[in-house]
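Peer 1: Need the 3D shape of this:
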Amino acid sequence: MAHDHEGPLARLRRGHEELVLRQLRTHGPLSRGELGRLTGLSRTTLYDIVAALIDGGAVVAAVPAAAERRRGRPVETLSLHPGAGQAIGIDFARRAVHVAAVNVAHEVIGSASAPHGAGLTWGKRVDLAARLVGGLAGGTLRLGSLSGIGVGVVGPVHDAPTTDASTPDTPAPGTSGAERADSLEGASRPHEDLPVLLRKRFGVPVLLDNNTRLAALAEATWGAAAGVQDVLYLRLSHGVGGGLVVGGALHRGAHGLSGEFGHITAEPGGRRCSCGKDGCLETVASIGAVLDAHPAAGDLAGFLAALPVDPAARRVLDDVGTRVGTVLAAVCNAVGPHVTVLGGELAEAGPALFEPVERALSAHLMPVSRPGIDLRPATLGEVGGALGAIALVLHDSPLLTRYQTPNSVE
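Peer 2: Sure, this is the predicted structure:
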């Protein structure tokens, strides 16, 4: 028979410690005041717990550099000890692998990417990811007390992220026939097999989600909307999709289909979409749709280069921006985000895209919401999915329940 050698006060204190550690793991550096609001602990209890965690080496305190300070007494911030462990994120995009590593203090250690052919098997993609991870931080990475890998994949992930994630071999609703073949080549059940392959390779739990949705979480954690609790993210690429961060957490939806903004009707009676509907936003705002509307450009680079001198290219993008802004306004009216982030390769068009998007947003938002329009370009680029996969570990993983002090880290 097992005996509990901890008394009720010791168990209560341990619970308070884990509560503080969980908030620092999820949110990154926080002031004592922010920690108090998030944990609900009294000032006396919080200060006592924080002092013990600092003495034990699990938490470090820092004062902002002189250039970052505001008037008055500098506010000390608290974070998990950077040496306590790292988390790895991997984004298995359609024809590339992106990896990143972040320590438990939310400091980005490094990132890397490599393209691959469409026929590469999942086993070889995992090998490629392992080589990229091995090159981060000079090969000195160690997972330590936060042992976990977050993984982004193309297509819907129907179940909540888990090491044993198992979902049907279903491609993203917005992919074309060729893209669907790309996403499925090399494995009969990629979402089922991938966590098993990664767990075997790295020996740690694997958390899985859609890579575009993870990019939304990354932008809300490290990118254009860092620290914002309610974020709407839209990515305009070969497909059109996005994600919602609500109350600081990623919203997945009941069936893992949250963020499918590319399949909101933007042109009633328009072109048939690969999802089976007509006139979806993806049929007018994806890279392929833009090039179909202006074939003289040849490719995206040619289209972007033509924008300053080609009125026809600008008209195409103006129409795209209007459609995008109209759809975004409908979503904003429904969910009320603090910040809307626009990313993907098409967003590299800059003001030529953002200006018509903002005009349509203003025209279709409720009047009371118009002064609060905050449309921002994404900042993390192609590594966003991998960073979002790390944020998934930091937000959702219960892996830091037994923290290690620097002296105990191998």
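Peer 1: When you work out contacts or count neighbours from here on, use the C-alpha atoms and nothing else.
Peer 2: Fine.
Peer 1: Please identify the buried residues of the top helix by length along the chain?
Peer 2: Using DSSP state H to define each element, the chain has its longest helix at helix 311-335. Neighbour counts over helix 311-335 (16 or more other Cα atoms under 10 Å) mark 313-314, 316-332 as buried.
Peer 1: Not counting that helix itself, show me its contacts.
Peer 2: 232, 261, 264, 266, 281, 284-285, 290, 293-294, 303, 306-308, 352-362, 364-366 (Cα atoms under 8 Å, 6 or more residues apart in numbering).
Peer 1: Quick check: ChimeraX command selecting the buried ones in those residues.
Peer 2: Those of these that count as buried under 16+ other Cα under 10 Å are selected in ChimeraX with:
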select :232,261,264,266,281,284,285,290,294,303,306,307,352,353,354,356,357,358,360,361,362,364,365
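Peer 1: Just the contacts of helix 311-335: which are in helices?
Peer 2: 284-285, 290, 293, 303, 306, 352-362, 364.
Peer 1: how about the strands in the protein?
Peer 2: Remark: strands assigned in the chain by DSSP state E are 30-31, 59-62, 77-80, 86-92, 96-103, 108-115, 149-153, 206-210, 231-236, 240-246, 249-251, 339-343, 375-377.
Peer 1: Give me the contact list for stretch 139-149.
Peer 2: Applying Cα under 8 Å, 6+ apart, the contact partners of stretch 139-149 are 84-90, 104, 133-134, 204-207, 389-390, 393, 397, 399-400, 402-404, 409-410.
Peer 1: Another sequence for comparison is provided below:
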Amino acid sequence: MTAAGPVPEPVDQLAVRRINLSRTLRHIRVNGPGSRAAIAAGTGLHKTTVSSLVEELLARRLVRETGLERSGTAGRPGRGVALSPQLGAVGIEINVDYLAVHGCDLTGRTVVERRLAFDVRRRDVDGCLADLAAAADRALTELAGRGVTPVGLTVAVPGLVDVARGVVVVAPNLGWRDVPVVSRLAAGLDPALQVGVDNDANLAALAEHTWGVAAGTDDLVYLTGSVGVGGGAITGGRLLRGADGFSGEIGHLPVEPDGDPCGCGRTGCWETKVGLAELVRRITPEFAYGLGDGPVPDPRERVAEVRRRLDARDPAALDAVAGIGRWLGHGGAILVNLFNPRVVVLGGYFADLADHLIPAAQAQLTRLAMASPADRCHFVASDLGFTAAARGGAGAVIERMIDDPSAVPSG
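Peer 2: Take a look at the predicted model:
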């Protein structure tokens, strides 16, 4: 201590440079291509500093130079700087009846995307991880074959995930408990590749916030519409994770204490009222989950059959979907009262049947929410489909690149 106060700590120049690299790259991502002078003006950094930062980002293949751009009315035009399509990432979602794969480059351009029928019932954990590894290897190879070097991979799982340890703590609908997904997958992949795992709804919420119908909305809730129902909440522009990272298990909100048994071992959970398994059981019981020994249908096939019956004005189908819509609004009102979002984004099968579900759901929300939801919050259908979580997985890798560009090796 001195008379003037504490002796200041030495400034960590490497940390400052990492922050400024991220600041520069994020500015380009948000504002699009621009000259070095325009980047300096937008970030508040000195022009000489920006030039040095851009040179490093070029060496790491995170940006590329474009044509000449003029940043003002005076002076010579400079070369523009834009995000590079040379680097990219892969996201893979595993669910009860499908695998979804999404690969994109740093600009967000989709390079690889597919959804595969997948029956968890016929595989133990080792079999599932082997199939995941094979799907990852194919996607990474395809991405590289199209001129995009993959930097990382994120797996999306419907369950509680310890992100820091890379472990799925419990995924009731998959039958998983304490599965070390990251270490198991990383063992068979390039050691330089970043591998992660996260909750599917959290990743889908991030994808919606970045690319979806509610992109840029800083307060939103995303609902998965699959066999299970999960949710991701964006509050103040940031994903809400909770103390242990386990927030978002909204499908297990107890809404009917004496209701049907749930895969989590409890009764009356919200997903027993609005999950895809309940929809199928009520409208097409002959194709219910858990029946038959043949190949499991893709979820879109199940929804297509429900749609056909709705279009034919089948009374049982219309009644069942209206009931699910009301329960959707019931649970939605709880979420609106908790998080005060501007929008509730419906994913998965909810989006496919949104024209039938939203009217009943919105009416119930209006009746039960404390705020004025008709004016302040509404349901919207996602346009990212069943690959939203996989897209979010790839996006999580890209976000890490932007947060710390210095972690990306020079090309």
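Peer 1: quick one: TM-score?
Peer 2: TM-score of the superposed chains, computed with TM-score structural alignment, normalised by the length of structure 1, equals 0.75; 361 aligned residues with a Cα RMSD of 3.5 Å.
Peer 1: need the contact list for Leu203 of structure 2.
Peer 2: Contact analysis of Leu203 of structure 2 by Cα under 8 Å, 6+ apart lists Ala156, Gly232, Ala388, Ala389, Ala390, Arg391, Gly392, Gly393, Ala396.
Peer 1: and the counterpart of the fourth one in structure 1, how many neighbours?
Peer 2: It stands for Ala389 of structure 2. The alignment partner of Ala389 of structure 2 in structure 1, by TM-score structural alignment, is Gly385. Using other Cα atoms under 10 Å, Gly385 of structure 1 is surrounded by 34 other residues.
Peer 1: For the longest helix of structure 1, give the aligned segment of structure 2 as residue numbers.
Peer 2: Under TM-score structural alignment, helix 311-335 of structure 1 corresponds to residues 315-339 of structure 2.
Peer 1: so how far does that stretch sit from its counterpart in structure 1?
Peer 2: Compared with structure 1 after fitting, stretch 315-339 of structure 2 deviates on average by 1.3 Å (mean Cα distance after the TM-score superposition for structure 1).
Peer 1: now the nearest residue to Pro257 of structure 2 once chain neighbours are set aside: how far from Val170 of structure 2?
Peer 2: Excluding its sequence neighbours, the residue lying closest to Pro257 of structure 2 (Cα to Cα, 6 or more residues apart in numbering) is Gly268, at 5.0 Å. Per Cα to Cα, to the nearest Å, Gly268 of structure 2 is found 19 Å from Val170 of structure 2.
Peer 1: likewise Arg238 of structure 2?
Peer 2: Distance from Arg238 of structure 2 to Val170 of structure 2, counting by Cα to Cα: 24 Å.
Peer 1: still on that earlier bit, per the alignment, name the residue of structure 1 opposite the residue nearest to Pro257 of structure 2.
Peer 2: Using TM-score structural alignment, the equivalent of Gly268 of structure 2 in structure 1 is Gly279.
Peer 1: isn't its match right up against Gly262?
Peer 2: No - look at Gly279 of structure 1 against Gly262 with Cα atoms under 8 Å: they stay out of range, at 10.0 Å.
Peer 1: between these two, who's got more neighbours?
Peer 2: Set side by side, Gly279 of structure 1 and Gly262 show more neighbours around Gly262, with 27 against 19, by other Cα under 10 Å.
Peer 1: counterpart of the more buried one in structure 2?
Peer 2: In structure 2, the residue matched to Gly262 of structure 1 (TM-score structural alignment) is Gly251.
Peer 1: and what of Ala215 of structure 1?
Peer 2: Residue correspondence to structure 2 (TM-score structural alignment): Ala215 of structure 1 is matched to Ala204.
Peer 1: And stretch 293-306 of structure 1, what's buried?
Peer 2: His294, Ala297, Leu300, Phe303, Leu304, Ala306.
Peer 1: ends of that stretch, how far apart?
Peer 2: Start-to-end span of stretch 293-306 of structure 1 (Cα to Cα) is 14 Å.
Peer 1: and that stretch, how far from the chain's centre?
Peer 2: Here the centre of stretch 293-306 of structure 1 is set off from its chain's centre by 29 Å, with Cα atoms, centre = their mean, to the nearest Å.
Peer 1: ok, which stretches of the stretch 51-200 of structure 1 are helices?
Peer 2: Ranges of helices in the stretch 51-200 of structure 1, per DSSP state H, counting those that start in this stretch, are 122-134, 177-184, 190-202.
Peer 1: Now the match of Ala389 of structure 2: closest residue in space that isn't a chain neighbour?
Peer 2: Once flanking residues are discounted, Gly385 of structure 1 sits nearest to Ala215: 4.4 Å by Cα to Cα, 6+ apart.
Peer 1: Just confirm that neighbour contacts Gly388, I think it does.
Peer 2: Yes - checked against Cα under 8 Å, the pair Ala215 of structure 1 and Gly388 is within contact range at 5.1 Å.
Peer 1: what's the counterpart of Asp355 of structure 2 in structure 1?
Peer 2: When structure 1 is aligned by TM-score structural alignment, Asp355 of structure 2 is paired with Pro351.
Peer 1: sorry, back to before: how close does the match of Gly268 of structure 2 get to Val327 of structure 1?
Peer 2: Counting by Cα to Cα, the gap from Gly279 of structure 1 to Val327 of structure 1 is 12 Å.
Peer 1: shared neighbours of those two, which are they?
Peer 2: Counting by Cα under 8 Å, 6+ apart, the residues touching both Gly279 of structure 1 and Val327 are Ala266.
Peer 1: mind listing what the closest residue to Gly395 of structure 2 other than its chain neighbours touches?
Peer 2: With Cα to Cα, 6+ apart as the criterion, Gly395 of structure 2 has its nearest non-adjacent residue at 6.8 Å, and that residue is Ala207. Residues in contact with Ala207 of structure 2, defined by Cα under 8 Å, 6+ apart, are Ala388, Ala389, Arg391, Gly392, Gly395.
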